[in-house]
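[1] My questions are about this predicted structure, shown below with the sequence.
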Amino acid sequence: MMAAIASRLAGVEGVVGVSLGGSRARRVHRPDSDVDLGLYYRPPLDTEALRRLAAELTGERVEVTEPGGWGPWVDGGAWLTVAGVRVDWIFRDMDRVRRIWEECRAGRFEVGVQSGHPLGVYSHSYVGELALGQLLADPAGELAELRDAFRDYPAPLRRALVEHAGFEAPFALSVARKGVGAGDASYVAGCLFRAVGVLAQALHAAAGSWLLNEKGAVAEAGRLPGAPPDFADRAHALFALLDATPAGLATVLDAADRLVSEVLEGVSPGGG
């Protein structure tokens, strides 16, 4: 069914190709997981044609956004239910994907604020989505060409993400200490989340593995070579142990400091 939908999407003006993404592309989905279809496009995108197709597929009027309608990084798209299956159309600007790839090759990345992404959207996820996706429609072969290039994780990006974690994770824990005396568990938790998130980014980068978003990132990082023993269990335990007492918060941060040190030692050049 998805291949047939992708074929029809590829016939809409502006659509370059369609890729299956998310957990289904990586075959780690649950039975109730959404189907994520990446609609790679170049402006002008015929959103009216997309609305007509969405209504035909669902039997009802469906909101399809204009590009940018969901924010600066998620871009836009639509949420559909087709034959009882939740199907998400997610817009991706082809020219932007190419620009981000050049940034990755130069060792540069951005972290954008976006609803639904508490750590922020890392720009290289645009590359990772296509690198890990399954092509469903690619009339001109442009997606396949890019995906082949994306399979080699750029060494400059790897270094940049590891260096970023080397500063950001210890800094997050140091400022978390400012909330200990007041028993500010929520502030400490936020700092812990940021520290753990950048560690997951660094572990993926060191392994040359694309990380797409925060969901499942800690568990995935724990399975990578170079991760400390029981990384995921130890990272998750930090949040389970949080309480609002100064002594309790200090104990959690001490454990977090040890985990950060082990990860950074393992991913640093010559480490591990």
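    Alright, I've got the coordinates. Numbers count the residues shown, from 1 in each chain.

[2] rest of the way, CA atoms for contacts and neighbours
    Will do.

[3] ok, H164 - contacts?
    H164 sits next to V198 when contact means Cα atoms under 8 Å, 6 or more residues apart in numbering.

[4] For it, give its distance to L37.
    H164 is 31 Å from L37, where distance means Cα to Cα, to the nearest Å.

[5] Just give the nearest non-adjacent residue to V64, would you?
    Distance criterion Cα to Cα, 6 or more residues apart in numbering; nearest residue to V64, sequence neighbours excluded, is A78 at 4.8 Å.

[6] How about D152?
    With Cα to Cα, 6+ apart as the criterion, D152 has its nearest non-adjacent residue at 7.9 Å, and that residue is G208.

[7] helix/strand/coil for that neighbour?
    Put simply, G208 is coil when judged by DSSP: H, G, I helix; E, B strand; the rest coil.

[8] Wait, it touches Y153, no?
    Yes. Applying Cα atoms under 8 Å, one finds G208 in contact with Y153, separated by 5.3 Å.

[9] In terms of neighbours, single out the busier of those two.
    Using other Cα atoms under 10 Å as the criterion, G208 and Y153 rank with Y153 on top: 20 against 17.

[10] The helix or strand harbouring G120: how far from the chain's middle?
    Here G120 is covered by strand 117-122, with elements defined by DSSP states H and E. Offset of strand 117-122 from its chain centre (Cα atoms, centre = their mean, to the nearest Å): 8 Å.

[11] ok, now stretch 5-13?
    Remark: stretch 5-13 is offset 25 Å from the chain centroid, using Cα atoms, centre = their mean.

[12] Contacts for that stretch next, please.
    15-18, 37, 39, 44-46, 49-50, 136-139.

[13] G271 - how many residues pack around it?
    By other Cα under 10 Å, the residues close to G271 number 11.

[14] Distance check, the closest residue to it other than its chain neighbours against V198.
    Distance criterion Cα to Cα, 6+ apart; nearest residue to G271, sequence neighbours excluded, is E265 at 5.2 Å. From E265 across to V198, the span is 14 Å (Cα to Cα).

[15] Among the two, which residue is more densely surrounded?
    A count of neighbours by other Cα under 10 Å puts V198 above the other of E265 and V198, at 23 against 16.

[16] For the more buried one, which residues are in contact?
    Residues in contact with V198, defined by Cα under 8 Å, 6+ apart, are H164, A165, E168, A169.

[17] And here is the other one:
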Amino acid sequence: MRTMQTVIESMAGQLAGVPGVVGVALGGSRARGEHRPESDWDLGVYYRGAPDLDALRELAGPGVEVAGPGAWGPWVDGGAWLEVDGTAVDWILRDLDRVGRVWTDCRAGRYEVGIQAGHPLGFWSPCYPGELALGRILADPSGELAALQAELTEYPEPLRAALTASTWEAEFLLAGAAKGAARADTLYVALCLSRAVGILVQALHADARRWCLNEKGAFDVAAGLPAAPAGFGPRARRLLAAPGGTREELTATVADARTLVADTVAALRACPEA
């Protein structure tokens, strides 16, 4: 009787044989051992140049749409959504050369935050190397994925410094949110709050030298990291769950948020770097 593990391993080998595909890595919660029984199987399909879409479509089978590079947006290249034995299997295209360029930027303390469908707080470019760092390589005929993964074992200190310093934007956002609160502009205030908390989450991950891949589950992890100030989780949850609808309620929420940001910044500065 075949298991999903053997199905996935066989599929990865077939994907690696598609012209243009360099290798395949298992990502997401299953790679990290944090999955639930219903969790998807996420396969990062690393390619160079352009993958053979016709070959990918043939492998995917009838009725499955395979999206080429760029079809899903500027950062999540494309791929396919399959169902195998009642289980969701996602192919996610990744341009290996672009991953390498982003890794070079990360080592120099540079990163981008781009607009991408499915990423309400934006796509943070360090996700690219982070995915491979935390992934499990399933097929790698040339050894390129393994070589790059070996470089990713140590979180780059310049990236850590850049992301922990990015908390200035959270402070800036909440200064603007205070003006929005005075106008009872609930949407603007809510957006500022969510992005400010998202920035703190990224900074806390970086301070702990942990790759933060996306918004899913990142908040709960951040709340338990060493630099998180006392009560970070409950405090942030209250802010996001009910910011309010009146000028008075929104103003009080923004004031609490500014205190949380200040406490987090102070904790990050006090946290030892070594």
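    Yes, it's here. The structure displayed is predicted, hence computed values, not measured ones.

[18] Got a TM-score for the pair?
    After superposition, the two chains reach a TM-score (TM-score structural alignment, normalised by the length of structure 1) of 0.95; 267 aligned residues with a Cα RMSD of 1.4 Å.

[19] hmm, back to that, return the residue of structure 2 aligned against the residue nearest to V64 of structure 1.
    Under the alignment (TM-score structural alignment), A78 of structure 1 maps onto A80 of structure 2.

[20] how far away is the residue nearest to D152 of structure 1 from P154 of structure 1?
    G208 of structure 1 is 8 Å from P154 of structure 1, by Cα to Cα.

[21] Now, of the contacts of stretch 5-13 of structure 1, which are buried?
    V15, V16, G17, V18, L37, L39, L45, L50, L136, A137, D138 (16 or more other Cα atoms under 10 Å).

[22] Let me have these in TSV, adding secondary structure and distance to D254 of structure 1 as columns.
    Formatted as TSV, those follow (DSSP: H, G, I helix; E, B strand; the rest coil; distance: Cα to Cα, whole Å):
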residue	secondary structure	distance to D254 of structure 1
V15	strand	51
V16	strand	50
G17	strand	49
V18	strand	47
L37	strand	43
L39	strand	45
L45	coil	52
L50	helix	53
L136	strand	48
A137	strand	50
D138	coil	51
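
[23] Taking those, tell me the two that lie furthest apart.
    For these, with distances taken as Cα to Cα, the pair at the greatest spread is L45 and L136 (18.9 Å).

[24] element containing the aligned partner of I92 of structure 2 in structure 1?
    In structure 1, I92 of structure 2 lines up with I90, judged by TM-score structural alignment. In the assignment (DSSP H and E), I90 of structure 1 maps to strand 85-93.

[25] and what of W79 of structure 1?
    W79 of structure 1 belongs to strand 77-82 when assigned by DSSP H and E.

[26] Mind listing what's buried along that strand?
    For strand 77-82 of structure 1, by 16+ other Cα under 10 Å, it's G77, A78, W79, L80, T81.

[27] So V89 of structure 2 sits against G44, correct?
    No. Between V89 of structure 2 and G44 there is no contact under Cα under 8 Å: 10.8 Å.

[28] which residue ranges form the helices in the stretch 151-272 of structure 1?
    Ranges of helices in the stretch 151-272 of structure 1, per DSSP state H, counting those that start in this stretch, are 155-176, 185-206, 217-222, 231-240, 246-267.

[29] Please read the previous query as pertaining to the stretch 1-150 of structure 2.
    4-16, 28-32, 53-60, 96-107, 127-134, 144-151.

[30] Pretty sure L82 of structure 2 sits against L59.
    No. With contact defined as Cα under 8 Å, L82 of structure 2 does not reach L59; the gap is 10.8 Å.

[31] May I see the buried residues of the strand holding I90 of structure 1?
    For strand 85-93 of structure 1, the neighbour count (16+ other Cα under 10 Å) marks V87, D88, W89, I90, F91, R92, D93 as buried.

[32] ditto for stretch 106-123 of structure 1
    Within stretch 106-123 of structure 1, the residues that qualify as buried are G107, R108, F109, L119, G120, V121, Y122, S123, counting by 16+ other Cα under 10 Å.

[33] Please verify my assumption that the second one contacts A155.
    Meaning R108 of structure 1. No. Judged on Cα under 8 Å, R108 of structure 1 makes no contact with A155 at a distance of 11.1 Å.

[34] how close does D85 of structure 2 get to S29 of structure 2?
    Distance of D85 of structure 2 to S29 of structure 2, computed by Cα to Cα: 19 Å.

[35] more neighbours, those two?
    With neighbours defined as other Cα under 10 Å, D85 of structure 2 and S29 compare such that S29 has more, 16 against 10.

[36] Per the alignment, that one pairs with which residue of structure 1?
    Matched to structure 1 by TM-score structural alignment, S29 of structure 2 sits across from S23.

[37] Excluding chain neighbours, what is closest to that match?
    Distances taken as Cα to Cα, 6+ apart put H29 closest to S23 of structure 1, at 4.7 Å, once the chain neighbours are dropped.

[38] need the contact list for S125 of structure 2.
    V102, Y111, E112, V113, G114.

[39] Translate it into the numbering of structure 1.
    Counting by TM-score structural alignment, S125 of structure 2 lines up with S123 in structure 1.

[40] how close does its match sit to L253 of structure 1?
    Applying Cα to Cα to S123 of structure 1 and L253 of structure 1 gives a distance of 29 Å.

[41] next one: S209 of structure 1
    To L253 of structure 1, S209 of structure 1 is 28 Å away according to Cα to Cα.

[42] Tally up the residues packed near Q134 of structure 1, please.
    For Q134 of structure 1, the neighbour count with other Cα under 10 Å is 20.

[43] Q149 of structure 2 versus the aligned residue in structure 2 for it, what's the distance?
    Alignment note: Q134 of structure 1 maps to R136 in structure 2; criterion TM-score structural alignment. Noted for R136 of structure 2: a distance of 9 Å to Q149 of structure 2, by Cα to Cα.

[44] try D40 of structure 2
    Taken as Cα to Cα, the span from D40 of structure 2 to Q149 of structure 2 is 23 Å.

[45] No more questions from me, cheers.
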